[in-house]
Every structure is written in C-alpha cells, then in structure tokens.
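Asks: Sequence first, then the predicted structure, then my questions.
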Amino acid sequence: MNWTKFLIDSSKISAIYSDKLPLLESTVLHDVVLSRDGPKLILRLDLFEFPESPPQKWVKLGFNRVQIQLTALNIQNLKIEGLGTECMCNISIHSENKVLFIKILGEEIKIEFTSEFLILNKISAYLDNGKNTGHP
C-alpha cells in the first residue's frame, strides 16, 4: 500500500526513496506525542527499508536506518491500548470521504484514530547497531 499518497507533500520521501517507496510494515515506534493544538498526534518511527541510493552524506557516515516523524492533524476517535519498550508494528492507512483511518498494530501496542491531514515533518538517518531498535 502506498501510504505516501496520503501525505500533504510526499516530495521529501520520494526524493530519498525514488520509485521504491518504503512500506509501513515492521516499523519501530519510538514516540507518540499528543497535542491539543490541532488536535494532533505525532509519531516518530524507524522504517524497516533503507533506500537503495541514499544521500551521499548518509553513506559517508555509515547510516543504515531511516527515521521519520509523521504528524496527523485534526485527529478524532483516538484509541490507545497497551505500551511496551520494543514497539515493532505495522501501520495501515486508508481514506474514506476525505478522512484518513490510521491503525498502528504491534504485539505490545494498538493505536487507532482518524485524521484529516498527514504531514511528514522530518526524515533523517542514523547508524543502527541493532541494540535499541528491534530491527535485526
């Protein structure tokens, strides 16, 4: 499923991943931040797939993991169940009548909500030694 089509602006992630856009499967969820302004929900997560042709800066620094920050605006119908220290999960998004239905599902956590807008705020990379992220 091409989740990037739900972003207000997908140019950042398209520039990094080109035609082979990453899935939101086996992501590692680091943070869920709620804000009354919007109201909004901010997710910080690691993508499982690293780009085939990453930026040269990432190559030079030996980075092997991409981390993104997604912001969902005007959230409603929020449900959160569970919490854990290693939240590997799959994220699904679909749209009905201009409303996004977002579900985050892992062994330790389940989050569901609706949103009007989805923004990719940040995309970065780092060296993942496998100790803290849950990825192999």
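Replies: Received, thanks.
Asks: contacts and neighbour counts: CA atoms only from here.
Replies: Noted.
Asks: Might one say that Ser10 is in contact with Thr4?
Replies: Yes - if you go by CA atoms under 8 Å, Ser10 and Thr4 touch, sitting 5.8 Å apart.
Asks: okay, the two: which has more neighbours?
Replies: Thr4 (20 against 14; other CA atoms under 10 Å).
Asks: Check it against this one:
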Amino acid sequence: MKMTSRVINPKALTSMYDDFPALNGSELTDVHVKRDEPRLSIKLITKEKPKISPHRWPKNYDVVYLELSFIGMSGLLFDRWGIENIVERFELEDVGETASVRFFLKNQATLTFSCDWIRVESIAYGFIGSP
C-alpha cells in the first residue's frame, strides 16, 4: 500500500515493510478514542511479516503487533464492532491536508475517519496465542 505523507515517523514502517503494510487479513483488536488532539489509537495483529525484520527479533515469530495513533481525528463513523474483527479491506489516502482512513471488516464492521497525522506507536513480534 502506498505510504501517506501524513505519517509522522514513516521510517518505523519503511525500514521494515518498504511502505505502509496492506493490513488485509489483520485482526483489529483494540480501538481507543481520546479527547486529546482528539486521537484514535488502534492495535492490530498481522501475519504480514516485514521484508526486513530487526536483527533482535527471533526467526520463528508468527505475527506482528502494530499500534497506530491517528492524531487530529474527525468524522468518526464506527459500526458493528464484534469479536472477530478481521480486516477485509484497508484504505488510506491523502486528501488535502488530511488522511482518509477506512477499515472494512469481514464481520460487516466499519471504521472510517479522517486525521491530520498518523504516528506508529509500536511494532513488535509475537507468537500465535501470545497476549
């Protein structure tokens, strides 16, 4: 997926994935809305391994935990949150001075909004079944 210009710290993703990960097939596990800025933060578990994994990561990891914050969030529409929130389609594009973000999940849930900035909060390896 094409990297948006709205990512504050793109090197966190580009050094591992070359671009913004597609996130299709990922599981959206947490969605938090905060009044600060206002901000929306999400956590995902993806099986999309980086092209270049950090040397300190073990060779046998199964998943990648990704946490993103969307700063200056507006126009939030969120419908049908469920138990298994698997991303069917993820869309991210620059629209003027903002980014348009859209998650369409297999359980018919949707999460759409605009934001001023995107920040990569963390990227960590994991094993299936680990918290």
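Replies: Structure received. Keep in mind it's a predicted model, so treat the numbers as computed, not measured.
Asks: for the nearest residue to Gly25 of the second structure once chain neighbours are set aside, helix, strand, or coil?
Replies: Spatial nearest neighbour of Gly25 of the second structure, excluding adjacent residues (CA to CA, 6 or more residues apart in numbering): Val87 at 5.1 Å. Secondary structure state of Val87 of the second structure, per DSSP: H, G, I helix; E, B strand; the rest coil, is strand.
Asks: contacting residues for Val87 of the second structure?
Replies: Leu23, Asn24, Gly25, Ser26, Glu27, Leu28, Phe103, Phe104, Leu105, Lys106 (CA atoms under 8 Å, 6 or more residues apart in numbering).
Asks: List only buried entries from those residues.
Replies: Leu23, Asn24, Gly25, Ser26, Glu27, Leu28, Phe103, Phe104, Leu105 (16 or more other CA atoms under 10 Å).
Asks: dump the residue contacts of the equivalent of Met88 of the first structure over in the second structure.
Replies: Structural alignment (TM-score structural alignment) places Met88 of the first structure against Ile86 in the second structure. Listed by CA under 8 Å, 6+ apart, the contact set of Ile86 of the second structure reads Asn24, Gly25, Ser26, Glu27, Leu28, Leu105, Lys106, Asn107.
Asks: Give me the nearest residue to the fourth one, chain neighbours excluded.
Replies: Of all residues not flanking Glu27 of the second structure in the chain, Ile86 sits nearest, at 4.4 Å (CA to CA, 6+ apart).
Asks: And that neighbour, how close does it get to Thr29 of the second structure?
Replies: Ile86 of the second structure sits 9 Å away from Thr29 of the second structure when distances are taken as CA to CA, to the nearest Å.
Asks: Closest one of the buried ones among the contacts of Val87 of the second structure to Pro58 of the second structure?
Replies: Checking these against Pro58 of the second structure with CA to CA, the nearest one is Ser26 at 20.7 Å.
Asks: Next up, the contacts around that closest one.
Replies: By CA under 8 Å, 6+ apart, the neighbours of Ser26 of the second structure are Leu44, Ile45, Thr46, Lys47, Glu48, Ile86, Val87.
Asks: Can you tell me which residue sits nearest the middle of the first structure?
Replies: Nearest to the geometric centre of the first structure sits Leu45, at 4.9 Å (CA atoms, centre = their mean).
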